[in-house]
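Participant: output the structure for:
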Amino acid sequence: MNIYIKEQSIKDPLSHCQARPLKIALFSGNYNYVMDGPVRALNKLVSHLEKKDMNVLVFSPTTKNANFKHAGTLISVPSLALPGRSEYRLGLGIRGSVQKKLEQFDADLFHIAVPDYLGYSALKLAKRWRIPAVSSFHTRFETYLKYYNADWAKEYIIKYMRYFYNSCEHVYAPCKSMAQELAGNSMGKDVRIWSRGVNRSVFNPSMRNIKWRKTLGISDNDIVVGFVGRLVLEKGLDVFVETIKYIENRGINHKILIVGEGPERYALQKRLPKAIFTGFLEGNDLAKAYASSDIFFNPSQTETFGNVTLEAMASGLPCLCANATGSRSLVVNGQNGYLIDPNNVPLYAQTLTKMINNPKYRKLMGNNSYEKSKRYDWDSILESMIKNYRQAILSYQKCQINNLNMQNSLHVPSIVNPAE
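Facilitator: The predicted structure follows:
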C-alpha cells in the first residue's frame, strides 16, 4: 500500500517546522454573518496569525450581507439555513471549486471549528491528503437538544462527537471545566485549553455612565441586573424570567437590562414587560452597558467558556451564574459571585436578593471580578495556539514517519544468492 506524506514532512528537519510561517486552513460554521462568542475568538485568532506572517484561509458558509468585517481571507462554502435556527447556516461539505482552492492552498494544518458536515468533509480530506487536523470545541450541541424537543438524538450526537474529536490530533477546549468534561467523555485523545481573553482597555469599570442610565429611566438608587447574550432558549432564558418574576413578586428593588438580539426577543419582552431591551451592542456601547449595571446574571447551562461573563468581570461586576461548564472556570463561589444549581429558581432568587441588598459585599465581589479578569490576556493566549499548532504538526509527522518505517520493515525483500 502506498502512503503519501507531504514531502516536507520527511525531507525537512522536524525542527524547521518550529521556525517557518505556517499555512492554516480554518473551517467554521459561522465566521462573519452572526456575531457570537466563537466567531469573536476565531476572528481574533486569524488576525493574530496573520500578524505573525502565517497564511490563513477560512472556509465557512456566508450570507448575502455580512454582519461585520471579518479578519483574513474567507472562502464561501455551499450551505442551507439550519432548521429551527434559520439565522445560522449548515455547511454542505467541500467539493468542486472550493475543494480545488483548498488543495491549491496546500495547508500545513487543518483547524476544524465545527463538527457538522463541513467539518466532517474537512476531516476526510485531511486523512486523504495526510494533513494533520486539530479541532476547537465551541458549542455543546448535545445540551441544546432538550430546548428543541430533540433529546432522542442525544445518544447519536455524543457517539458522533466521540468519533469526530478522537480523529483530531488536538482538541482545544476554552476552559479547564470544559476540557475535563471532554476528557471524561472520551472526546479527544489530546485535549488542551485554548482560553479566551478580554480587552480591558474597552471593558473596565471606568465605562460606567450615570447619564446613560438616566436616559433609560434608571435612577441612581436602582440596582441594575444585567444580561448580555444571544436571545435564544439555550441561554437559560426560562430560568432568567422565572427568577426575575420571583423577586418582582416580593417587591425587591431592581431594574432589568437585557443586551442582545435573537429569535426569542419578542417572547421575552412579553414575559418581562418592565425590562429594558437595548438590542445588539458592541464596542464602547457594550462596555458602557456592562459597567453601568450592578450585577451580571448568566443562568446558561450550555456555555463552553462564557465570554460575556469575562467581559462583565472586567467591567467590575459580581456574577450570578449556573454551576456549569464555562462559568465554573470563571466564577469562584462567594468570591467574585455565586454559582447556583442550574434549575434551582428559588435559590437563584434568594441569592440575587442577597446581592441586591448588600452593596458592600457587591462591591467587594466586583473588585475581585476585575482583578481575576487580568489573567485573561489575548496576546499570550493566542501565542500559545501557534505553539499548539507546531506541536500538532510535529507529532503528526513523527507518527507518519514511524508508520512508514514500520511498513517498510514488514516488506523486506528476500535476498537471493546468485551463486545458487
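Participant: CA atoms for contacts and neighbours, from now on please.
Facilitator: Fine.
Participant: name the SS class of residue 397, please.
Facilitator: At residue 397 the chain is in helix, as set by DSSP: H, G, I helix; E, B strand; the rest coil.
Participant: can you name the residues that contact it?
Facilitator: Residue 397 is in contact with 9, 10, counting by CA atoms under 8 Å, 6 or more residues apart in numbering.
Participant: how much space separates it from residue 390?
Facilitator: 11 Å (CA to CA, to the nearest Å).
Participant: same thing with residue 234?
Facilitator: For residue 234, the distance to residue 390 - CA to CA - is 35 Å.
Participant: ok, now which ones touch the spatially closest residue to residue 87 that is not a sequence neighbour?
Facilitator: Nearest residue to residue 87, sequence neighbours excluded (CA to CA, 6 or more residues apart in numbering): residue 81, at 6.9 Å. Applying CA under 8 Å, 6+ apart, one finds that residue 81 lies in contact with 87, 88, 89, 90.
Participant: using the three-state scheme, assign the first one.
Facilitator: Here residue 87 is recorded as strand under three-state DSSP.
Participant: pretty sure it contacts residue 34?
Facilitator: Yes. Using CA atoms under 8 Å as the test, residue 87 is close enough to residue 34 to be in contact (7.5 Å).
Participant: out of these two, which sits in the busier spot?
Facilitator: residue 34 (18 against 13; other CA atoms under 10 Å).
Participant: work out for me the element that one sits within.
Facilitator: Using DSSP states H and E, residue 34 maps to neither a helix nor a strand.
Participant: so how far is residue 270 from it?
Facilitator: Noted for residue 34: a distance of 24 Å to residue 270, by CA to CA.
Participant: could you do residue 325 as well?
Facilitator: According to CA to CA, residue 325 stands 30 Å off from residue 270.
Participant: structure for this one too, so we can compare:
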Amino acid sequence: MRISVVTESFLPQVNGVSNSVRHVVEVLTRGGHQVQVIAPGPGPLEHHGVPVVRVRSVALPGYTTFPIGLPDRALEREMARFAPDVVHLASPIALGKVGQRAARRLGVPQVAVYQTDVVGFSKQYPFHADVPLSRWIGKIHRRAHRNLVPSAASAAQLADLGVSDVHRWGRGVRLDLFDPSRRDEALHAEWAPHGEALVGYVGRLAHEKQVHRLAELADVPGSRLVVVGDGPARPELERLLPGAVFTGMLGGTDLARAFATLDVFCHTGEAETFCQTVQEAQASGVAVVAPGVGGPVDLVEHGVSGMLHEPTRPASFRAHVAALVADPACRQQIAAAGRARVAGRTWDAVVGELVEHYDAVALRPAERVA
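Facilitator: Modelled structure (predicted):
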C-alpha cells in the first residue's frame, strides 16, 4: 500500500506527534509499504529511506523550535506524484488542513488521527481561542473518511464536535528500550545521595502541561524531584524548584535509564488525549501517578496499575505521590501491574491495527483510474 503521511510535526522536533509518526513510518516500511512523509521544515529530507517533503513553515510564537506548516503548492504536487492509496493526517490542525484539501482534490481518502487536545491546551493561555479552535478541528475531522482516537475521552471530544466514524487506536511502546533492567543504582545514588525516593516528571516543560503543579511535590518527605525534558517553562520551574534535578532533554537509552531509575513517575497535564509517558513509565517498571481525566484514565486502573489523582482536589496529587514514596512494597506491586498492562503493546502490533484502518478506506489502483 502507498501512504502519504501529512504531519504537523516531525524530526528533528521531539514530541508526541513526531515520535508516533516516526514509529509508524518505520514499522510500515519494514512491512513493505511505500510511505511518503509531508512535514513542516526545516529538517532531514529522508527517514529510514522514506522521503520527507518539507513545506513552508513559520515558528510558533513562544516555541521558536516548533514550525507550523503553511499552504504550499509543493504539498499537492508531491502528493499527486506519489499517488497514495490513502492519506494519513497526523494530528491535523494547520498543515493537516492543507493536506486534507489536497487529498480531496486528488480524490484520495483520509484517515485522521486525533492526537493533540489543542482546545484543552489553549485554555491554559489567556487568548480565549477554544471556540474557534473547536469549530476548526471539528470541520477537519468531519471531512475525514475515518477518524482514529487514542482514548475514550478523546472519542467523546470528537463526538461533541459532531464527528462520526470514530475508532479507537492507541499507541505502542518500545518494550525493548523501556525496561526495568535499565535501572541504574549509581545514577539513583547520584540523584538521591541521602537515599530519597526519586519522584520524576518526563515531558515537555510547557505551561499547557501544567508543569507548575510540580511545585506541590517539592517537599514531599523522603523524596527528591527529578525533571526530565526541556521547554519554555523550564526557567520558571528552576526558580520554583531549586532542590530538583533538571536533566534537560534526554533520548534513547539515556531516557530509558532515567525512567527506570525513578521510584515514582508523575504526570501533571489534564489535557492529554493519551499520555505516552505513562506507558513508558509502566514499561520501565515505575509506579505511576496521573490525572484522573483524559487519556490516563484508559491507561491506569486506579490502585492497581497506578494512581489517578483528582485535579479538582488540590491535595490529591501530593497525597498519592506521598503515599507511594512512603510505601516501597506498594510501589513495587503497582509497578509490576503496570508492566503487565503494557505487555504486547508493541509498535508492530499497534501499526498492524492501523493498516486495517487504512484497508477499510484505501483506494486501490483500479478505483483510482475509474
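Participant: surely residue 277 of structure 2 touches residue 201?
Facilitator: No. Using CA under 8 Å, residue 277 of structure 2 is not in contact with residue 201; the gap is 9.0 Å.
Participant: neighbour-wise, which of the two wins?
Facilitator: residue 201 (23 against 20).
Participant: what does that one correspond to in structure 1?
Facilitator: Counting by TM-score structural alignment, residue 201 of structure 2 lines up with residue 227 in structure 1.
Participant: in which helix or strand does that match reside?
Facilitator: strand 224-228.
Participant: quick one: contacts of that strand?
Facilitator: Counting by CA under 8 Å, 6+ apart, 254-260, 290, 292-298, 308 sit against strand 224-228 of structure 1.
Participant: check stretch 120-137 of structure 2 too.
Facilitator: Under CA under 8 Å, 6+ apart, the answer for stretch 120-137 of structure 2 is 92, 93, 118, 119, 161, 207, 208, 209, 210, 271.
Participant: then stretch 161-171 of structure 2?
Facilitator: 20, 134-135, 138, 141-142, 145-152, 155, 158, 274, 276, 345, 347, 350, 353-354.
Participant: in contact with residue 196 of structure 2, which residues?
Facilitator: Contacts of residue 196 of structure 2 (CA under 8 Å, 6+ apart): 222, 223, 224.
Participant: pretty sure the first one sits against residue 192.
Facilitator: Right, residue 222 of structure 2. No. Residue 222 of structure 2 lies out of contact with residue 192 (CA under 8 Å); the separation is 9.8 Å.
Participant: who has more neighbours out of the two?
Facilitator: Neighbours were counted for residue 222 of structure 2 and for residue 192 using other CA under 10 Å; residue 192 has more, 18 against 14.
Participant: okay, now residue 329 of structure 2: neighbour count?
Facilitator: Neighbours of residue 329 of structure 2 (other CA under 10 Å): 11.
Participant: filter the contacts of strand 224-228 of structure 1 down to the ones in strands?
Facilitator: 255, 256, 257, 258, 259, 295, 296, 297, 298 (DSSP state E).
Participant: mind checking the SS state of residue 90 of structure 1?
Facilitator: Going by three-state DSSP: residue 90 of structure 1 is strand.
Participant: that one pairs with which position in structure 2?
Facilitator: Residue 90 of structure 1 maps onto residue 68 in structure 2, by TM-score structural alignment.
Participant: okay, now that match: neighbour count?
Facilitator: 20.
Participant: what sits against it?
Facilitator: With contact set as CA under 8 Å, 6+ apart, residue 68 of structure 2 has these partners: 8, 40, 57, 58, 59, 60, 94, 95.
Participant: can you lay out the residues you listed as CSV showing secondary structure?
Facilitator: Below are the contacts of residue 68 of structure 2 laid out as CSV (three-state DSSP):
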residue, secondary structure
8, coil
40, strand
57, strand
58, strand
59, strand
60, strand
94, coil
95, helix
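Participant: residue 325 and residue 270 of structure 1 - which one has more neighbours?
Facilitator: Shown here are residue 325 of structure 1 and residue 270; by other CA under 10 Å, residue 325 has more neighbours (24 against 10).
Participant: quick one: what's aligned to the more buried one in structure 2?
Facilitator: Following TM-score structural alignment, the counterpart assigned to residue 325 of structure 1 within structure 2 is residue 294.
Participant: now the residue lying closest to that match once chain neighbours are set aside: how far from residue 254 of structure 2?
Facilitator: Setting aside the residues directly before and after it, residue 294 of structure 2 is nearest to residue 153 in space (CA to CA, 6+ apart), at 5.1 Å. Using CA to CA, we find residue 153 of structure 2 at a distance of 32 Å from residue 254 of structure 2.
Participant: look at the two and report which has more neighbours.
Facilitator: residue 153 (20 against 11).
Participant: and the helix or strand harbouring the more buried one, what's buried?
Facilitator: Using DSSP H and E, residue 153 of structure 2 sits in helix 152-160. By neighbour count on 16 or more other CA atoms under 10 Å, the buried set for helix 152-160 of structure 2 is 152, 153, 154, 155, 157, 158.
Participant: what packs against it?
Facilitator: Using 3 or more CA pairs under 8 Å, 6 or more residues apart in numbering; DSSP states H and E, the elements in contact with helix 152-160 of structure 2 are strand 166-168.
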